[in-house]
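Undergrad: Prediction below, plus the sequence it came from.
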Amino acid sequence: MPNEWITQQGERVSLQGEWTLRHYAALKRTLQQQDSLSANAVTLPGFEGLDTAGAALIVELLGVEKTKQVGEWATDLPSAQQALLVRIAEAMDAPLDSSPKSPNRPTDTLATVGQQMVALWSQQRQLLGFIGLVLATFTSLVFRPRRWRITATVAHIQQSGFNAVPIVALLTFMVGAVVAFLGATVLQDFGATVYTIDLVAFSFLREFGVLLAAILLAGRTASAFTAQLGAMKSNEEIDALKTQGLDPIELLVLPRVIALLISLPLLTFVGMLSGLAGGAMVAALSLDISISQFLITLQKDVSVTHFLVGLSKAPVFAFVIAVIGCLEGFKVSGSAQSVGSHTTSSVVQSIFMVILLDALAALFFMEMGW
């Protein structure tokens, strides 16, 4: 039975030549013609070429168990070809589990929770590292005025601060009116509608003024920062800056951070005044409390400490919002879908962090008695 693939040598039969996909059909026909070929009589001196298609035919001829022991009886066969035959034999011996595993709801739920916790931990580590990088860069530049980006900072103050004044003022004015109306509705049953002034003042000076302004900036400005830096990342503009020896943190991040550090306290002040104006309007129209009485009660009952407590939160919120927006922009991978997902992530993270920090600050100030 001599041919280019099978050679008879007495009682022994040698497999040789090229056992590859190119000759698969011919090899299949040749093996079908050799009905009396015994696996125990086969020797493997070596092949000129051997791939997975040829190895599968050899495994079918020899059997899985004999092929797995090829290193013991085919010592002349190169080690790479031995390893390929063993690997194909193991793959052909693996059971085919066609039935899908039944879902395990508790296990799947725990796995999902674990994955989310790992992702959250990784995200917070990245945020802390980026905050450290921003602070280190700011510290290195604070005493070097020549490297300050004044023009970029002023431009971002206009975009994130001045242009946001109308929406912040309108929103806080309406919320102030709603808070005054709800407070008056409840306090009217006790004959204490005059304390609506204190309710509006305390809520806006301590919480609502800074919180509403920060949430608006988180949705308006953090998303803009992420989209701007993400587009630059997609267009490889940030890589170009690095190639030119420029620091993206210094050039792109610090002007945005400083702009928010300046803008948010001013917007908070605008929000406080607008909220008080909304409460004063409701008090004048629905409660017969004049504007002069509103201002006198405000001056008499409300300490300036409440104003300072609310205003002190603004720089912290501003820094967190700006850093999260810039970090998510740097994490964009290059596609439009990545820009959209990281923009959404920056808004959600910023709002979550603002509310979390506000709750922690409220507990701290309460324990301090401020």
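TA: Okay, I see it.
Undergrad: make it CA atoms for all contacts and neighbour counts henceforth
TA: Noted.
Undergrad: which residue ranges form the strands in the chain?
TA: Assigned strands in the chain, in chain order: 6-9, 12-15, 18-19, 42-43, 49-50 (criterion: DSSP state E).
Undergrad: just those strands: most buried one?
TA: Here the criterion is mean neighbour count by mean count of other CA atoms under 10 Å, and of the strands of the chain the winner is strand 18-19, at a mean of 22.
Undergrad: for that one, packing partners?
TA: Applying 3 or more CA pairs under 8 Å, 6 or more residues apart in numbering; DSSP states H and E, we find strand 18-19 packed against strand 49-50, helix 52-62.
Undergrad: follow-up on the earlier one: now distance to I238 too, for the strands of the chain, in JSON lines please.
TA: Shown next, in JSON lines, are the strands of the chain (distance: least, CA to CA, whole Å):
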{"stretch": "strand 6-9", "distance to I238": "63"}
{"stretch": "strand 12-15", "distance to I238": "60"}
{"stretch": "strand 18-19", "distance to I238": "52"}
{"stretch": "strand 42-43", "distance to I238": "62"}
{"stretch": "strand 49-50", "distance to I238": "48"}
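Undergrad: Out of these, which is closest to T193?
TA: For T193, the closest of these is strand 49-50, at 92.5 Å, according to CA to CA.
Undergrad: chain center to that closest one, what's the gap?
TA: Offset of strand 49-50 from its chain centre (CA atoms, centre = their mean, to the nearest Å): 48 Å.
Undergrad: Against which helices or strands is that strand packed?
TA: Counting by 3+ CA pairs under 8 Å, 6+ apart, the elements that strand 49-50 packs against turn out to be strand 18-19.
Undergrad: please redo it, this time with the cut-off set to 10 Å
TA: Packed against strand 49-50, as judged by 3 or more CA pairs under 10 Å, 6 or more residues apart in numbering; DSSP states H and E, are the following elements: strand 18-19, helix 79-93.
Undergrad: okay, pairing it with this:
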Amino acid sequence: MPTAGNLTIERDTLVLSKDWVLTHFGELRSQVHEALANPDTGHRSVDWSGLGQLDSAGAMLIAELLGSERLVKLAEADASMAPERRELLLTVARATSGLDAGTSRQTPGLREALAAVGRGMASFYQDQKLLAGFIGQTLATLMSVLPRPGRWRLTSLVAHVQSTGLDALPIVALLTFLVGAVVAFLGATVLEDFGATIYTVHLVSYAFLREFGVVLAAILLAGRTASAYTAQLGSMKANQEVDALRATGLDPMEMLVLPRVLAMVISLPFLTFVGMLSGILGGMLVCVLSLDISVTQFLTILERDIALNHFLVGLGKAPVFAFVVAVIGCLEGLKVSGSAQSVGEHTTSSVVQSIFMVILLDAIAALFFMEMGW
């Protein structure tokens, strides 16, 4: 039966004796708090030569008494201490040091702010490096599977096309319809001052054929489907189902990633087309009801003044956006470490990264097409 530990002060020395274990945690904690009430406690030397049994609860109280940094220095400097006891004290001290730093940290200064920026940039670089490698691995898997029809996962592909494309049609159509109506309202409000409300037709058509149709559909898929991919693969990773596939000789890239990526690459162009039509329909409705532009006049202007290349530019961006969004969603799912918290963090990360990459790629494409005169 362990005897109750004791904490005494002899001259300028803190003397720790007997057994510091969980059984006597309440009594020991009151002694520690009483000692900490004295402001000179942190400057006294320590004598733990009479220390008996010690467990993690007692080590935590010693860390609270001495402070994590000081406990690490004392444990490392005491050559007479048993290795297992030293390792216990060091482990507890390092584990509690993060809590100490979090509670005692003052308002971060310039150095801490710059360090945080540097860590963020380094993390961003590593994420992009990993994404580039995963894209290469996905393309390599695709090239190896294409010549072998027996390895095509058609059932999985069709199922993902339905969940990614068909199930997303209503929300894409509704959102783009409403945005088309808003764009037409704004255009009419501004152009009315110049007596050029007829050009609202051009504004809505250009906006949805080149930009809004594909961008809105891609952002919706980033929030709706990329997050689902991450949650599905993350749950499988947490339940060790991905490891089970590898153990049975199956390739997770071929079984899990490739059907999802191809499904989104197939679905997004159709969703983009629906988004273009719905957005233009929303703008047409505003023109008919508010600007006295008939449906026939609207369609005539659309056919006469809007070139086909604007439609092709918008539709051509859809497979690229779809590939990037799907790859990010799958990669974040496979990065899950195994806990529910990790699943949530990577799901959030996949949505943020997907939307960021869609907008970034769209900006680059807009600059490229402008310079090319397309």
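TA: Great, that's in hand. Computed from a predicted model, the values in this text were never measured in an experiment.
Undergrad: Now the TM-score, please.
TA: Superposed pair, TM-score by TM-score structural alignment, normalised by the length of the first structure: 0.75. Supporting alignment: 291 aligned residues with a CA RMSD of 2.5 Å.
Undergrad: hmm, back to that, need the winner for burial among the helices and strands packed on strand 49-50 of the first structure.
TA: Each of these was scored by mean neighbour count; the highest is strand 18-19, a mean of 22, by mean count of other CA under 10 Å.
Undergrad: Show me the helices in the stretch 101-250 of the first structure, by range?
TA: According to DSSP state H, counting those that start in this stretch, the stretch 101-250 of the first structure carries its helices in the segments 105-141, 150-160, 165-187, 196-203, 209-217, 223-234, 237-243, 248.
Undergrad: can you list those helices in CSV and add distance to Q349 of the first structure and mean neighbour count?
TA: Formatted as CSV, these follow (distance: least, CA to CA, whole Å; neighbours: other CA atoms under 10 Å):
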stretch, distance to Q349 of the first structure, mean neighbour count
helix 105-141, 10, 13
helix 150-160, 18, 17
helix 165-187, 20, 20
helix 196-203, 24, 22
helix 209-217, 11, 26
helix 223-234, 11, 24
helix 237-243, 23, 14
helix 248, 22, 17
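Undergrad: just to revisit the earlier point, tell me which of the helices and strands packed on strand 49-50 of the first structure lies nearest to P100 of the first structure.
TA: With CA to CA as the yardstick, what comes closest out of these is helix 79-93 (19.4 Å).
Undergrad: Now check the second structure for the residue matching K242 of the first structure.
TA: Under the alignment (TM-score structural alignment), K242 of the first structure maps onto R246 of the second structure.
Undergrad: Check A214 of the first structure too.
TA: Pairing criterion TM-score structural alignment: the partner of A214 of the first structure within the second structure is identified as A218.
Undergrad: correct me, but its match touches V325?
TA: Yes: in this structure, A218 of the second structure is within contact of V325 by CA atoms under 10 Å, at 7.8 Å.
Undergrad: overlap in contacts of the two?
TA: When contacts are counted by CA atoms under 10 Å, 6 or more residues apart in numbering, A218 of the second structure and V325 have T225, M264, P319, S354, I355, V358 as shared neighbours.
Undergrad: what sits against the residue lying closest to the fourth one once chain neighbours are set aside?
TA: Right, S354 of the second structure. The shortest distance from S354 of the second structure to any residue other than its chain neighbours is 5.1 Å, reached at V325 (CA to CA, 6 or more residues apart in numbering). The contact partners of V325 of the second structure, taken as CA under 10 Å, 6+ apart, are 218-219, 221-223, 225-227, 261, 264-265, 319, 331, 350-351, 353-358.
Undergrad: how about V325 of the second structure, what's its partner in the first structure?
TA: For V325 of the second structure, the aligned residue in the first structure is I321 (criterion: TM-score structural alignment).
Undergrad: cool, and G338 of the second structure?
TA: The criterion is TM-score structural alignment: under it, G338 of the second structure has G334 as its aligned partner in the first structure.
Undergrad: Confirm for me that its match is in contact with E237.
TA: No: taking CA under 10 Å as the contact criterion, G334 of the first structure and E237 are not neighbours in contact, 11.4 Å apart.
Undergrad: residues shared between the contacts of those two?
TA: With contacts defined as CA under 10 Å, 6+ apart, the residues shared by G334 of the first structure and E237 are G230, A231.
Undergrad: how close does whatever residue of the first structure lines up with V288 of the second structure sit to V175 of the first structure?
TA: Residue-level alignment of V288 of the second structure against the first structure, with TM-score structural alignment as criterion, gives A284. Separation of A284 of the first structure from V175 of the first structure (CA to CA, to the nearest Å): 16 Å.
Undergrad: Buried deepest among the helices and strands packed on strand 18-19 of the first structure, which one?
TA: Across those, the average number of neighbours (mean count of other CA under 10 Å) peaks for helix 52-62, which reaches a mean of 18.
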